[in-house]
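Enquirer: sequence? don't have it. structure:
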């Protein structure tokens, strides 16, 4: 189960502070309580803020909320034990109430959700010395990893005082031109965490690596609890992942809740049809139609287009036999590699690679709509699920039109989008993938481009279920016609409002299975045994219903009215409504309120992006003396209490100061610098040579998954004689060539494994027909190379 709310993820929204503008962060304590029951994870997040300044303050922060999570409540806890419950109001009214409360000397908390994936929280008018305790509640459905339930908690924390521009998530780059990002290990506040997992069937296995939890499993194995050790000062700097296994991990489930005399249900199951001795990897290799849509606009010139071409080669070589493919390149116009789907065979792949290698960034502007529209104009083959992989580094003038086009065709194709560089439209990348049921990725370090593409492709190689139909007397959300493709291993989830009675018939789901090329039917048991306390299923249904309304075709006035009505009725925030909670102070807070925007902590599970110099204050320019090589990205610190300003900033205020320092560098140092530059150039040429060998090996693999040893031995300049124990096998040249190629890749390019993992899997599948001990044989090939 993925706890996707990013409940610690307080995102940066303030500029780089000036040297004289140093303020203590007011977050003093943070606690998270997670409870898992009946395929739902309910979380309570407590934050304690204290104003240790001499004037009233207002805190503001942002944190992301995943698509499948819903915020279910917000509260203020008073020192005397009183709990103030927030109400849902239309955004304009909530803002008025918030401003009125502050002007009257009271304290208030308000949220705002401009987009479904993030929420802005304002905590207004905290008096000097005063403390305020805020509680948020979240709910998210269960996710799975293979045969395990998975609880994943991203820990983007918010302590104080370190700016790291080379670690800022790419999606934040477009929001502000300057950032405040802090190091999770520099936390000055306390953190508490507890996890309680309740299961209807015994928990047979569980794991949580790295983190200092104390785990307790009940005697009947139905309850697993974890706590941070007493007095522990550990601060997580990467996501916390807990895996646990039960007998019903893969069973269909219909959980039911009752609220005000009505019922709601959550239908959930894991589509996974494998034979008794089949491994998950055996299921990969689903034939399909794979379309690589690559940006060739002018801004892609240089390293970007070269690495995009490398990604295209790895993409082509990773496709499964029996598939069809095509490549569409675009700029101001677009070109197909060939008309219609291209059969996946060695000859066609070689021709495609030769064409791709000639690509240049010479097609003008960025028009994504037309190539996508051209793709959608051709109906897909139901037996070959269509997947689109979009690579772009730019923005378009009509992002909403592009997203709507993808959404309208989401049943016929999955869209994965990869944004390259810091100028890319984050709205376009995130929303196009969301509309197409795919995964958005952002790439700043261009060497990661191929990895991102292959990771997206990996999911598409699993069989999938599509064309959903629901036979049940219920009001589902999302509607079956809006359900996207569900791959084997991904959990299917559907929410349904049942009205005043639970239907007597069981919910029946029908869909098309691409693996068997047949229609499948699932009947899910619903009944009193699966009753779950609370009303979270109602709230999850309402959130999904609001999402459907927002993207529907109703008049805007009708949409707004329905969204506000659902939001208020079920107590969840939306783009038109906000939480508002007011604490009436016994003594009015007086004084000018100072805004304090809470920074974000960088942790290892956040996406990374470099910040371009253009994103910094224009008056700041990196000094040549302070510049660092790319391999050692510069870290710029906002001064902590024990460091001075001049020691921490790697920037100067004027160009002339940098010029003076440059002129004062002694000649010997300049000579050393020139020598280092020459060494760098030699190393870069060696890297280029290694890259050419690497790609040469990949290109030699056949579409079926084997290598010819005769061809490979010439490329690697190794002995041409096949060892005796392999020489008499049928297809000995191909078998030994494949073993040597895999051995060479493992031995020399292990760090690139994420790029060629699908190439390897295809080869191992091919080797299985030869009945040789594969891993043992690869080891012998490694010895041969040594």
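Expert: Nice, thanks for sending it over. It should be emphasised that the depicted structure is a prediction, and the values quoted were computed from it without experimental measurement.

Enquirer: From now on I want contacts and neighbour counts done on CA atoms only, so please keep to that.
Expert: Will do.

Enquirer: Am I right that residue 26 is in contact with residue 51?
Expert: Yes. Using C-alpha atoms under 8 Å, residue 26 makes contact with residue 51 at a distance of 5.9 Å.

Enquirer: How about residue 332, nearest residue that isn't a chain neighbour?
Expert: In space, and not counting its chain neighbours, residue 332 is closest to residue 365: 4.4 Å by C-alpha to C-alpha, 6 or more residues apart in numbering.

Enquirer: Residue 95: what's it in contact with?
Expert: By C-alpha atoms under 8 Å, 6 or more residues apart in numbering, the residues touching residue 95 are residue 110.

Enquirer: Could I get the buried residue list for the host helix or strand of it?
Expert: If you go by DSSP states H and E, residue 95 is part of helix 91-103. By neighbour count on 16 or more other C-alpha atoms under 10 Å, the buried set for helix 91-103 is 91, 94-95, 97-99, 101-102.

Enquirer: Mind putting those into CSV with distance to residue 202?
Expert: CSV is the format used below for the buried residues of helix 91-103 (distance: C-alpha to C-alpha, whole Å):
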residue, distance to residue 202
91, 46
94, 47
95, 49
97, 50
98, 48
99, 52
101, 51
102, 52
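
Enquirer: which of the residues in the longest helix along the chain are buried?
Expert: Using DSSP state H, we find that the single longest helix of the chain is helix 667-700. By neighbour count with 16+ other C-alpha under 10 Å, helix 667-700 contains the buried residues 694, 697-700.

Enquirer: now do stretch 280-299
Expert: 283-299.

Enquirer: which residues in the stretch 551-700 of the chain form helices?
Expert: 556-570, 645-648, 655-664, 667-700 (DSSP state H, counting those that start in this stretch).

Enquirer: Reformat these as CSV; add distance to residue 194.
Expert: Shown next, in CSV, are the helices of the stretch 551-700 of the chain (distance: least, C-alpha to C-alpha, whole Å):
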stretch, distance to residue 194
helix 556-570, 27
helix 645-648, 37
helix 655-664, 51
helix 667-700, 47
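
Enquirer: Quick one, which of the ones you listed gets closest to residue 618.
Expert: helix 655-664 (10.7 Å; C-alpha to C-alpha).

Enquirer: coming back round to it: ok, which of the helices of the stretch 551-700 of the chain comes nearest residue 119?
Expert: Checking these against residue 119 by C-alpha to C-alpha gives helix 556-570 as the closest, at 15.1 Å.

Enquirer: Relative to the whole chain's centre, how far out is stretch 267-276?
Expert: 24 Å (C-alpha atoms, centre = their mean, to the nearest Å).

Enquirer: Check it against this one:
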């Protein structure tokens, strides 16, 4: 079943009352503890179901429940064994708690609170560990997911946990409190968020320990994002953590574990050069939900509109001589050209005209088929394939998609973009990981263009390849790598490497080292990092747990490979998961509280706890002949759709999307300028260009320097305008400008200095010739 629209649940009182979250950030990793308060206010025993999102790279490492004054700590068991124990406990009248990972997607969990008696309260606590992703500005991103989009499930396919996701009103009936403690080897410069925060409190004089909290009254109707800024972020670090004293020596949890943070700085000369070759394939989500706003603020742009602007920018930024194609997908897919075509003025104009007509009109979200078509195309010799995927949706078959990308990992690099609240972290990060690329998330009031251009810079630069490590430890010790091999690494991208240190440390001042070698643009580079083998204090086994998670995920991915011993790999995952007390695809957390032993009479009442959802109504439309959107009590009305071909959307305040789309938009002069550039990099002298500058064509032509072609003059003016008025958006137009500079250089202009001087005077700027790159 595909859930349609927004459900009010008026007749189902919500048993979840509050969520309290405590976060401990240590450098690049975070340990997150969430406590959920339940209360059964009904007259019968009930079973509460809560399906909720979690970061894709997170793993649960603790689960407990407190009823009255008694705490029950859950154990990790093989999944089917845990489910049977849960069912038996409920049938016997015992109180039971089950926490399990979705079989379809690693970023969705289901919490089952079973046989909660009338008037009974329970507090459920789960703890997970996760790595923090690095943003383009070197900030570390922590995200507490709140929005859970319904997964689009095509007709005739099965559904597991994710099929239980329902859309609910934005008036979430439980509260959220969140406190974050941050400690770092490097000073903390600032902590930012799109959600209101209390002032940052520094807890020591060197600013390496701080505390920050979410302001009271926050509505948990959107993801909570924090951006942590450290000084000296590119400095490589190594943290050694002591093992669990209760674990056996020689096991992962009993031995020392080291985490290496590798964040290489590459030579500026290499980074300033870009490739002029490549096949660029842009895969754009055109499902109905792309007609939703980018955020819930005033004058928010529609997602499909932002996507169109971004594609325009990408098309104008491609180098002459490369190849490209554009795919749109929903329930079906289409491509602009049968095969990738060479980038010329003619093909660029054809693509731009079709991009302008793109709409969110292709139904649900099925990305597998277009990807299969992309990979079925023959690669173009000497033009490495770069795939850019844009989606706001959720899919039910992430593991099948990852398997396909893994099979084609040697033929392409994949850059992914999650658009809007609730985009699946598992899907976005997983595709980028399997495709050897980079993932970005565009949420809140973020502009899509800067993040996409950052990824284009990665795609146009040589990546680090042939990465190897050599570990050196004292005699009597050895190392075992726990994380999967790193295949590629880009400038501004960080890699965390985990290794188990076996054997006894000779002395407290013993040292180890790791030498990392790689190739960059056919040059061999070597970096060596020494570190103390004395374990860090107060780490709480977080490094061990992340290392165990890395090894578990590697084994799970290996299971998807043809010809492997799947049962042996599953047994190893279960063994490691139980040893480390970590969640996995083959295990679940189970806790049982023995009660009177009286069997339950009659069926339990079942209550689904609402999670805020951005409904992919287009996916629902695939199965529904009639769609009714039930608004919350405070809405301005109800919207109906009796024709499956027509869909009306409403945002959380109840305003029809038609109304939002009719709001006036501010003219983007930067995009206007870029849209007028030719594929070669030049601009033509015409009234449309002069309108961007606030001048007339007659004024510009009259000031043309002697012996200067009109195209050269127009292109110089465009470069001066960009540098003089749009420096704050330089990341968006950097490749456009590079093409223009290259074109001007090829024209052999004799009086370029005079052009710059007159151009500054005409536009009222003071941009120097060397700033223009000329």
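Expert: All right, it came through fine. This structure is a prediction, so every number in the text was calculated from the model and none was measured.

Enquirer: May I ask which helix or strand encompasses the residue nearest to residue 332 of the first structure?
Expert: Applying DSSP H and E, one finds residue 365 of the first structure in no helix or strand.

Enquirer: what's the answer for the one 10 residues further on, then?
Expert: With secondary structure defined by DSSP H and E, residue 375 of the first structure is part of helix 369-376.

Enquirer: Check which helices and strands that helix sits against.
Expert: Judged by 3 or more C-alpha pairs under 8 Å, 6 or more residues apart in numbering; DSSP states H and E, helix 369-376 of the first structure is in contact with helix 399-408.

Enquirer: mean shift between the helix it packs on and the second structure?
Expert: Here helix 399-408 of the first structure, set against the second structure after superposition, deviates by a mean of 4.7 Å using mean C-alpha distance after the TM-score superposition for the first structure.

Enquirer: Would you mind getting the average deviation of the helix or strand that comes right after that helix from the second structure?
Expert: Heading C-terminal from helix 399-408 of the first structure, the first helix or strand you meet, by DSSP H and E, is strand 413-420. Comparison of strand 413-420 of the first structure with the second structure after fitting gives an average deviation of 5.3 Å (mean C-alpha distance after the TM-score superposition for the first structure).

Enquirer: List the buried residues for the very next helix or strand once past strand 413-420 of the first structure?
Expert: Per DSSP H and E, the first helix or strand lying C-terminal to strand 413-420 of the first structure is helix 426-435. The neighbour-count check on helix 426-435 of the first structure (16+ other C-alpha under 10 Å) flags 426, 428-435 as buried.

Enquirer: Run the angle between helix 426-435 of the first structure and helix 399-408 for me.
Expert: For helix 426-435 of the first structure against helix 399-408, the angle by axes from the mean of the first three to the mean of the last three C-alpha atoms, to 10 degrees is 10 degrees.

Enquirer: Contacts for helix 426-435 of the first structure next, please.
Expert: 171, 174, 395, 399-400, 402-404, 406-407, 410, 415-419, 439-441.

Enquirer: all helices of the stretch 151-300 of the first structure, in order?
Expert: Counting by DSSP H, counting those that start in this stretch, the helices of the stretch 151-300 of the first structure are 170-173, 280-283.

Enquirer: Residue 674 of the first structure is nearest to which of the ones you listed?
Expert: helix 170-173 (33.6 Å).

Enquirer: out of the helices of the stretch 551-700 of the first structure, which comes closest to residue 544 of the first structure?
Expert: Closest to residue 544 of the first structure of the helices of the stretch 551-700 of the first structure is helix 556-570 (C-alpha to C-alpha; 10.7 Å).

Enquirer: Nearest residue to residue 69 of the first structure in space, ignoring adjacent ones along the chain?
Expert: Residue 69 of the first structure sits nearest to residue 140 (C-alpha to C-alpha, 6+ apart), 4.3 Å away.

Enquirer: Mind telling me what that neighbour corresponds to in the second structure?
Expert: Aligned counterpart of residue 140 of the first structure in the second structure: residue 130 (TM-score structural alignment).

Enquirer: Enumerate every residue touching its match.
Expert: 29-31, 55, 57-59, 546 are the contacts of residue 130 of the second structure under C-alpha under 8 Å, 6+ apart.

Enquirer: Most widely separated two among those?
Expert: Across the contacts of residue 130 of the second structure (C-alpha to C-alpha), the longest gap, 13.4 Å, separates 55 and 546.

Enquirer: Between the two, which is the more surrounded one?
Expert: residue 546 (28 against 22; other C-alpha atoms under 10 Å).

Enquirer: The first structure: which residue goes with that one?
Expert: Per TM-score structural alignment, the equivalent position to residue 546 of the second structure in the first structure is residue 540.

Enquirer: now that match: how far from residue 655 of the first structure?
Expert: 54 Å (C-alpha to C-alpha, to the nearest Å).

Enquirer: Could you do residue 513 of the first structure as well?
Expert: For residue 513 of the first structure relative to residue 655 of the first structure (C-alpha to C-alpha), the value is 63 Å.

Enquirer: Show me which of these two is the more surrounded one.
Expert: residue 513 (22 against 13).

Enquirer: ok, for that one, nearest residue in space, not its chain neighbours?
Expert: In space, residue 513 of the first structure is closest to residue 465, 4.7 Å off (C-alpha to C-alpha, 6+ apart).

Enquirer: got the contact list for whichever strand or helix holds the one you found?
Expert: Using DSSP H and E, residue 465 of the first structure falls within strand 464-471. Outside strand 464-471 of the first structure, the residues that touch it by C-alpha under 8 Å, 6+ apart are 271, 385, 411, 480-481, 483-488, 507-515.

Enquirer: Can you tell me what residue 44 of the first structure aligns to in the second structure?
Expert: Match for residue 44 of the first structure (TM-score structural alignment): residue 33.

Enquirer: Thought residue 25 was touching that match, still the case?
Expert: No. Counting by C-alpha under 8 Å, residue 33 of the second structure sits too far from residue 25 to count as a contact (11.5 Å).
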